[in-house]
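Asker: Here is a sequence together with a model predicted from it:
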Amino acid sequence: MKNNFLPYRLLTLLIFVCLLANGTMGQTITNHFPESGNVGVGTLNPSNVQSWNKVLEVYGNSSAKLLVSTNLESVKMGMFSHFNWAGARGIVGTESQHDLSIQAGYSEKIRVKLNGNVGIGTTNPTHKLSVNGTIKTQEVNVTATGWPDYVFKPEYKLMPLSELEAYIQKNGHLPNVPSEAEVMENGVNLAEMNVKLLEKVEELTLYVIELEKKINSKDF
């Protein structure tokens, strides 16, 4: 009798294990891991509207996260989606306190620092955007803090040409314009330089007007 009962006990145990493995005891199946094809975590129907060969979807009702981490240094990098974390959005970045690197062909191209600085062609950006290379664009809009129309106000003191000549001979550059040495060391602030250049153009305009008046009055 015992020998006949043993196969039934083994069969019952096998069924129980299979039910646990498939998640059918006490919970609904939400994962889909086929031997080939799309893979869904949290969903039985991973999205593949573009008909990719293979798809992995991590689905959550209001948010989802996919992490890649290491034990050493506890580096965590992930992809996130959230319905209301500073607005509904998708996120790519590090979850740990480490920089984010974007590579192409196993060569780093972009580095995002923890302080928010972004470097292209450099791993240690010192500004909000540091580019080690050339930039090509159709338009640059620079915010200026002032504009030199004060040159045309009656109270503006235009330097006499004799003093301007003496300044140039002594310093080798125009007043209120950085020298070559300063530019080579510190670079050029485009907004500030445009203001300074326009200031000089407006001063030059006043010099020309003044010179024309002298010519017309024959006051030489």
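Answerer: Thanks, I have it.

Asker: When you work out contacts or count neighbours from here on, use the C-alpha atoms and nothing else.
Answerer: Fine.

Asker: The protein: helices as residue ranges?
Answerer: When secondary structure is read from DSSP state H, the chain shows helices at 2-22, 161-171, 180-186, 190-217.

Asker: List the buried residues for the second one?
Answerer: Applying a neighbour-count criterion of 16 or more other Cα atoms under 10 Å, one finds nothing buried in helix 161-171.

Asker: Nearest to residue 59, out of the helices of the chain?
Answerer: With Cα to Cα as the criterion, residue 59 lies closest to helix 2-22 of the helices of the chain, at 18.5 Å.

Asker: And that closest one, what does it pack against?
Answerer: Secondary structure elements in contact with helix 2-22, counted by 3 or more Cα pairs under 8 Å, 6 or more residues apart in numbering; DSSP states H and E, are absent; no helix or strand qualifies.

Asker: Tally up the residues packed near the residue nearest to residue 90 when sequence neighbours are not counted, please.
Answerer: Sequence neighbours aside, residue 81 is the residue nearest to residue 90 in space, at 4.5 Å (criterion: Cα to Cα, 6 or more residues apart in numbering). Other residues lying near residue 81 total 19 when counted by other Cα atoms under 10 Å.

Asker: another one to put next to it:
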Amino acid sequence: MAAYSQTNIFPSTGNVGIGTTSPMFPFHVNGQSRFQGVATFGDSYDDILYGKGLQIVRMQDQGDNAFHISFIRAGTWVAGMGFLRNSSTFAIQNGSSNAATTGVFLSETGKVGINASDPAYELDINGNARIRGNILYVSQFGALYSDINNIAFFGDGGYIFANKNNSVTRAILEPAGTLRLYNSGSEFAKFNGTGDSFIRGNLAIGTDNSKGYKLAVAGSVIAESVKVKLQAAWPDYVFSETHTPLRLSEVETFIKDNGRLPEIPSATDIKKDGIELGDMNALLLKKIEELTLYLIEKDKQVEALKKDYSSLKERLGSLEQQLVDK
């Protein structure tokens, strides 16, 4: 026997309709509805009431990847939410089921994953992230890292870049602006914001190959002063009694044979190897000192010739006078 009241139908068998006399489902409500108390839906039941409204209960292992609640944009798209299959991780996902690995996931320990169904951190993002604001705030002594070998610590106005457990430091930017660089945990460079800086290895400017030099510059250099301090001896030994310079005739022969002064590198060598500034200055000074010795020797010879000339002149004058007197 069926019961009718306005547009409701309560048949003894078949579908029940409220607001309709032709229900299409076992319980069909056409219009607004209200549940006064807790309404439980799903393929299972839990007699503990966790809230005051709607409870959706599924089996612990529901046996499928269906959502607890589905949101359907008819004929276009499906989104849903609920626990993952046989899991305590809660997910909000775009797609036809919760089998996908994309979405927002909340683990039972409170960790949130974005496109990461098993978040290992409080916020675990599998993919790129963008912050549209101007500030990313990391609390004192917080850290950011890309993987186990790259991490940045922030604290006291400075920055430390290291591996994950900070056992191998890569770089330190101090609050005053000093930058320290490390290789395998050892400091090899320091760029001081207020004082001296240093680098332990070779430095190349304008090129990526120092060719073994402490400083290699591919281009011009300008400076108000350059000081070269040689490790080798300065050529003051030229003036010692034990030093014997070449005779000028020997220098002449060498120039004729080689087209350059002795010990001075050739144009070919300079073009190939460049000039050692300190060594070249020392060589040039040596040549100037040797030239000075040559001039001193020549001056002595000139003075001796002048004396000989004066003596000869006196003798010649005496002979001329003797001839006149006869």
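Answerer: That came through fine. The model shown is predicted, which means the values in this text are computed figures rather than measured ones.

Asker: And the TM-score between these chains?
Answerer: Between these two chains, after superposing, the TM-score reads 0.57 (TM-score structural alignment, normalised by the length of the first structure); 161 aligned residues with a Cα RMSD of 4.2 Å.

Asker: Can I get the helices of the first structure in CSV including distance to residue 149 of the first structure?
Answerer: Written out in CSV, the entries for these read as follows (distance: least, Cα to Cα, whole Å):
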stretch, distance to residue 149 of the first structure
helix 2-22, 77
helix 161-171, 20
helix 180-186, 25
helix 190-217, 8
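
Asker: if you compare these, which one is most tucked away?
Answerer: Counting by mean count of other Cα atoms under 10 Å, helix 190-217 has the highest mean neighbour count of those, with a mean of 14.

Asker: how many degrees apart are it and helix 161-171 in direction?
Answerer: Taking axes from the mean of the first three to the mean of the last three Cα atoms, to 10 degrees, helix 190-217 of the first structure and helix 161-171 form an angle of 140 degrees between their directions.

Asker: From residue 59 of the first structure, how far off is the residue nearest to residue 90 of the first structure?
Answerer: 9 Å (Cα to Cα, to the nearest Å).

Asker: Residue 188 of the first structure too?
Answerer: Taking Cα to Cα as the measure, residue 188 of the first structure and residue 59 of the first structure are separated by 49 Å.

Asker: what does residue 68 of the first structure give?
Answerer: Residue 68 of the first structure sits 17 Å away from residue 59 of the first structure, going by Cα to Cα.

Asker: which one of those two has more residues nearby?
Answerer: For residue 68 of the first structure versus residue 59, the count of surrounding residues by other Cα under 10 Å is larger for residue 59: 21 against 11.

Asker: Please say which position in the second structure that one maps to.
Answerer: In the second structure, the position corresponding to residue 59 of the first structure is occupied by residue 154, as judged by TM-score structural alignment.

Asker: That match contacts residue 145, doesn't it?
Answerer: No - when contacts are counted by Cα atoms under 8 Å, residue 154 of the second structure is not listed as touching residue 145 (11.2 Å).

Asker: what's the residue minimising distance to the centre of the first structure in contact with, if anything?
Answerer: Averaging the C-alpha coordinates of the first structure gives a centre point, and the residue nearest to it by Cα atoms, centre = their mean is residue 118 (5.7 Å). Contact criterion Cα atoms under 8 Å, 6 or more residues apart in numbering gives 110, 111, 112, 125, 127, 128, 129, 130 as the residues in contact with residue 118 of the first structure.

Asker: Buried ones among the residues you listed?
Answerer: With neighbours counted using 16+ other Cα under 10 Å, the contacts of residue 118 of the first structure contain these buried positions: 110, 111, 112, 125, 130.

Asker: Would you format these as JSON lines with distance to residue 201 of the first structure included?
Answerer: Conversion of those to JSON lines gives the following (distance: Cα to Cα, whole Å):
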{"residue": "110", "distance to residue 201 of the first structure": "40"}
{"residue": "111", "distance to residue 201 of the first structure": "41"}
{"residue": "112", "distance to residue 201 of the first structure": "40"}
{"residue": "125", "distance to residue 201 of the first structure": "35"}
{"residue": "130", "distance to residue 201 of the first structure": "31"}
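
Asker: if we take the residues you listed, which one ends up nearest to residue 199 of the first structure?
Answerer: For those, the minimum distance to residue 199 of the first structure (Cα to Cα) is 28.8 Å, reached by residue 130.

Asker: Now which residue in the second structure aligns to the closest one?
Answerer: Checking TM-score structural alignment: residue 130 of the first structure goes with residue 216.

Asker: if I look at its match, how far off is residue 173 of the second structure?
Answerer: With the distance defined as Cα to Cα, residue 216 of the second structure ends up 26 Å from residue 173 of the second structure.

Asker: One more: residue 71 of the second structure?
Answerer: Relative to residue 173 of the second structure, residue 71 of the second structure is positioned 50 Å away (criterion: Cα to Cα).

Asker: Likewise for residue 162 of the second structure?
Answerer: Distance of residue 162 of the second structure to residue 173 of the second structure, given as Cα to Cα: 12 Å.

Asker: isn't the residue nearest to residue 90 of the first structure right next to residue 89, touching?
Answerer: Yes - the pair formed by residue 81 of the first structure and residue 89 meets the contact definition of Cα under 8 Å, at 6.1 Å.

Asker: Looking for the alignment partner of the residue nearest to the centre of the first structure in the second structure.
Answerer: Under TM-score structural alignment, residue 118 of the first structure pairs with residue 203 in the second structure.

Asker: again, but for residue 188 of the first structure
Answerer: Residue correspondence, TM-score structural alignment: residue 188 of the first structure in this structure matches residue 275 in the second structure.
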